[in-house]
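*Asks:* how does the following fold in three dimensions:
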Amino acid sequence: MTPAVNAAKRAKLAYTLHEYAHNPDSASYGEEAAALLGQDPIRVFKTLLVAIEGDQKKLAVAIVPVIGQLNLKAMASALNVKKVIMAEAHAAERSTGYIVGGISPLGQKKKLPTVIDVTAKEFSTIFFSAGRRGLELEMSAGDLATLTLACFVEIGR
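*Replies:* Take a look at the predicted model:
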């Protein structure tokens, strides 16, 4: 299994693992997951990495609905920094140990500051990458926040 699934198992919190046949030509990994799992895309979240003050070695994690976008100003404010930019793919992959499209907020190589969009609290459970394309974890947003030491802030738009 992936480091994300192993982290969920070790935590002994309730979760469900969902697998689907990923299409490598898919334009949006998250929207593909929502469609193939029969879920409302507002309940499926993507894991994005940002570079604090533009430094590709100082990263943070943003978790937002797949149908929305990350508000970079709101994310910077949540992290109490002047600005953030999207992390480069190779920096995100090196830091997390996952490939783009399969980056999970759980089981990353390094603990990074993590912010979850506040809309996640509206659902009993949310879906997010389990560490590879075609594999999603479902758990409560509160449990995800506990495992990642995340806070909830309005960072999506």
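*Asks:* for the rest of this, base every contact and every neighbour count on C-alpha atoms.
*Replies:* Noted.
*Asks:* ranges for the strands of the chain?
*Replies:* Secondary structure of the chain by DSSP state E: the strands cover 16-19, 45-52, 59-65, 84-86, 114-117, 126-132, 135-139, 151-153.
*Asks:* residues near the residue nearest to C151 when sequence neighbours are not counted, how many?
*Replies:* In space, and not counting its chain neighbours, C151 is closest to V115: 5.1 Å by C-alpha to C-alpha, 6 or more residues apart in numbering. Neighbourhood size, V115 [other C-alpha atoms under 10 Å]: 24.
*Asks:* this one as well, want them side by side:
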Amino acid sequence: MSIEKVRSYMKERGLEGRIREFDVSSATVELAALAVGVEGARIAKTLSFKLGDRVLLVVAAGDAKVDNRKYKDTFGGKATMLGHDEASERIGHAVGGVCPFALPEGVEVYLDVSMKRFETVFPAAGSDNSAIEMTLEEMERYSSNFVKWVDVCKNWQGE
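*Replies:* Purely as a prediction, here's the structure:
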């Protein structure tokens, strides 16, 4: 179970006590915001893409949407989401619980600037009923295979 992988990953970093599990689903931004008790924009959604043989995760604010032009300019190819089965197989987390923690080698993690307007955000913790509150510095430090900050989203600045 991927929440157990994330729990172990966070335990090694002294953060396992911050994982929150809910009696309700937190699989979508809207459900996560209700479960956590914050505005949807503060939910850090992790989007999974394939680009050739590469697997890319983009963690963005809950109200942001991927801008295809920005994505292509940044990564050099078209944004193609991983399917449900592919996500579980290639990332190790099922859709609804995909997060940037406890990932296999080679899965690249990018954090989108849409999150930079918040002190803390709430990414999933490996299941569709979990979250963990983190500062942006912690997101950068504890995301597996973190590459860099990117600007590949729209609709979060009143665009």
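*Asks:* coming back round to it: I figured the residue nearest to C151 of the first structure was touching F152, is that so?
*Replies:* Yes - V115 of the first structure is within contact range of F152, at 5.9 Å (criterion: C-alpha atoms under 8 Å).
*Asks:* can you pull out the helices in the second structure?
*Replies:* 2-11, 29-36, 68-75, 84-91, 136-142 (DSSP state H).
*Asks:* give me whichever of those is most buried.
*Replies:* Burial of those is given as mean neighbour count (mean count of other C-alpha atoms under 10 Å); helix 29-36 ranks first at a mean of 20.
*Asks:* where does it end up in the first structure?
*Replies:* The alignment of helix 29-36 of the second structure onto the first structure (TM-score structural alignment) spans residues 30-37.
*Asks:* that stretch vs the second structure, average distance?
*Replies:* Here the mean offset of stretch 30-37 of the first structure against the second structure after fitting is 1.2 Å, by mean C-alpha distance after the TM-score superposition for the first structure.
*Asks:* what does that stretch rub up against?
*Replies:* 18, 20, 22, 26, 40-41, 44-46, 66-67, 101, 134, 136 (C-alpha atoms under 8 Å, 6 or more residues apart in numbering).
*Asks:* mind listing what the residue positioned nearest the centre of the second structure touches?
*Replies:* Centroid check for the second structure by C-alpha atoms, centre = their mean gives T46 as the closest residue, at 2.5 Å. Applying C-alpha under 8 Å, 6+ apart to T46 of the second structure gives the contacts 57-60, 98-100, 123.
*Asks:* at 10 Å what do you get?
*Replies:* 56-62, 95-100, 109-112, 123-124 (C-alpha atoms under 10 Å, 6 or more residues apart in numbering).
*Asks:* in the first structure, what residue corresponds to it?
*Replies:* So T46 of the second structure corresponds to T47, using TM-score structural alignment.
*Asks:* ok, now how distant is the aligned residue in the second structure for G142 of the first structure from V121 of the second structure?
*Replies:* Counting by TM-score structural alignment, G142 of the first structure lines up with E137 in the second structure. Distance, E137 of the second structure to V121 of the second structure, by C-alpha to C-alpha, to the nearest Å: 11 Å.
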